[in-house]
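A.B. asks: Okay, predicted coordinates and the sequence, questions at the end:
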Amino acid sequence: MVTHSAAGGVAGVRSPVRTAALVVSVVFLLVGVAGFIPGITTNYSDLTFAGHHSDAQLLGVFQVSVLHNIVHVLFGVAGLLLARTAPGARNFLIGGGAVYLVLWLYGLVIGQNSAANFVPVNTADDWLHFFLGVGMIALGLLTSRRAAPAR
């Protein structure tokens, strides 16, 4: 006999959507913490709280600031909390993916040296946000699909 849990799956078995959300959440947490580690973040002494004047770069590629790192950590924590249920995990992946697509568009529209670039983002960040958005939405949709009932 198979029992179903209130979390949206078979008791004792984590659903694929929950696993995907947990993995994505842990990656965001790790990236957020890595942004505060000199060496992993180049030009660490140029790390500012916010704004395009932060010349710190995660892995020497992605422009970061204290605010940018905090947002990654908070996004990871939110994902961990939402991944406790299948519907929450799906919402995190699809909703978070949509947020990242909006952030991608925002990065394309604003000037990198503009005061509006408060996060801050550079071209590498913009395209990473695009792939994160598409990937998260795809994970949310594909891992939460229900199999058609057998006839």
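C.D. replies: Ah, there it is. Given the structure is predicted, the values throughout are model-derived calculations rather than measurements. Residues are numbered from 1 along each chain as shown.
A.B. asks: hey, let's count contacts and neighbours off CA atoms from now on
C.D. replies: Will do.
A.B. asks: could you say what helices and strands the helix or strand harbouring Leu22 packs with?
C.D. replies: With elements taken from DSSP states H and E, the one containing Leu22 is helix 16-34. Here helix 16-34 touches helix 66-82, helix 86-109, helix 123-142, going by 3 or more CA pairs under 8 Å, 6 or more residues apart in numbering; DSSP states H and E.
A.B. asks: Now the first one: buried residues?
C.D. replies: It refers to helix 66-82. 66-73, 75-82 (16 or more other CA atoms under 10 Å).
A.B. asks: cool, the second one as well?
C.D. replies: By neighbour count, and taking 16+ other CA under 10 Å as the criterion, the buried residues in helix 86-109 are 86-101, 103-104, 107.
A.B. asks: mind listing what the residue nearest the centre of the chain touches?
C.D. replies: Of all residues in the chain, the one closest to the mean position by CA atoms, centre = their mean is Phe28, 5.3 Å from it. Phe28 is in contact with 72-73, 75-76, counting by CA atoms under 8 Å, 6 or more residues apart in numbering.
A.B. asks: ok, now with 10 Å
C.D. replies: 22, 34, 69, 71-77, 79 (CA atoms under 10 Å, 6 or more residues apart in numbering).
A.B. asks: any chance of these in a markdown table, plus distance to Gly140?
C.D. replies: Shown next, in a markdown table, are those (distance: CA to CA, whole Å):
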| residue | distance to Gly140 |
| --- | --- |
| Leu22 | 12 |
| Ala34 | 26 |
| Asn69 | 24 |
| Val71 | 21 |
| His72 | 19 |
| Val73 | 20 |
| Leu74 | 19 |
| Phe75 | 16 |
| Gly76 | 16 |
| Val77 | 17 |
| Gly79 | 12 |
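A.B. asks: And here is the other one:
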Amino acid sequence: MSRTDLAVRTPAGHESQTMLLGVFMVSILHNIVHLAFGVVGFLLSRTAQGAYRYLVGCGVVYLLLWVYGLVIDHDSAANFVPLNTADNWLHLLLGIGMIGLGLALGRGAGKRARHH
């Protein structure tokens, strides 16, 4: 196996050819990012205000990842997570969905907390 073959098969960085469901590019770093989102979500879910902050804050981060994915060259070292077009669409939908849910449900949670 040549050194080039090893570089293509590395599980981290933009050169990772590992795919989830044959659509989404993944790597060790990508998995760590999603694991961090999950841990933060778990910790902030203890209160309505924390859940609201998680949804809106992480929604904004996903929208930033979407913009980042649009402006970088997917074959460059700048694509360190790595991202592809499917990831970009997923980040856009997650960002809009999370912010929308946070705003829609956050208002009701705040009113319920004041009435108890």
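C.D. replies: Perfect, I can see it now. Computed from a predicted structure; not experimentally measured.
A.B. asks: circling back to that earlier point, which bit of structure 2 covers the helix or strand following the helix holding Leu22 of structure 1?
C.D. replies: Downstream of helix 16-34 of structure 1, the first helix or strand assigned by DSSP H and E is strand 41-42. Against structure 2, there is no aligned range for strand 41-42 of structure 1 (TM-score structural alignment).
A.B. asks: Report all helices and strands that strand 41-42 of structure 1 contacts.
C.D. replies: strand 57-58, strand 62-63 (3 or more CA pairs under 10 Å, 6 or more residues apart in numbering; DSSP states H and E).
A.B. asks: whereabouts in structure 2 does the first one align?
C.D. replies: Okay, so that is strand 57-58 of structure 1. Counting by TM-score structural alignment, strand 57-58 of structure 1 lines up with residues 19-20 of structure 2.
A.B. asks: Mean distance between that stretch and structure 1 after superposition?
C.D. replies: Using mean CA distance after the TM-score superposition for structure 1, stretch 19-20 of structure 2 ends up 0.7 Å from its aligned counterpart in structure 1, as a mean over the superposed pairs.
A.B. asks: Name the residues of stretch 82-102 of structure 2 that are buried.
C.D. replies: So for stretch 82-102 of structure 2, counting by 16+ other CA under 10 Å, buried means 82-84, 87-88, 91-92, 94-96, 98-99, 102.
A.B. asks: Distance from the chain centre to stretch 61-79 of structure 1, please.
C.D. replies: Computed by CA atoms, centre = their mean, to the nearest Å, the chain-centroid distance of stretch 61-79 of structure 1 equals 8 Å.
A.B. asks: thinking again about what came up before, can you tell me which of the helices and strands packed on helix 16-34 of structure 1 is nearest to Gly9 of structure 1?
C.D. replies: Closest approach to Gly9 of structure 1 among those (CA to CA): helix 86-109, 7.4 Å.
A.B. asks: Which part of structure 2 matches that closest one?
C.D. replies: Alignment of helix 86-109 of structure 1 against structure 2: residues 48-71, by TM-score structural alignment.
A.B. asks: Quick one: map Asn122 of structure 1 onto structure 2.
C.D. replies: When structure 2 is aligned by TM-score structural alignment, Asn122 of structure 1 is paired with Asn84.
A.B. asks: For its match, which residues are in contact?
C.D. replies: So Asn84 of structure 2 contacts 14, 23-26, 69-70, 73-75, 90 (CA under 10 Å, 6+ apart).
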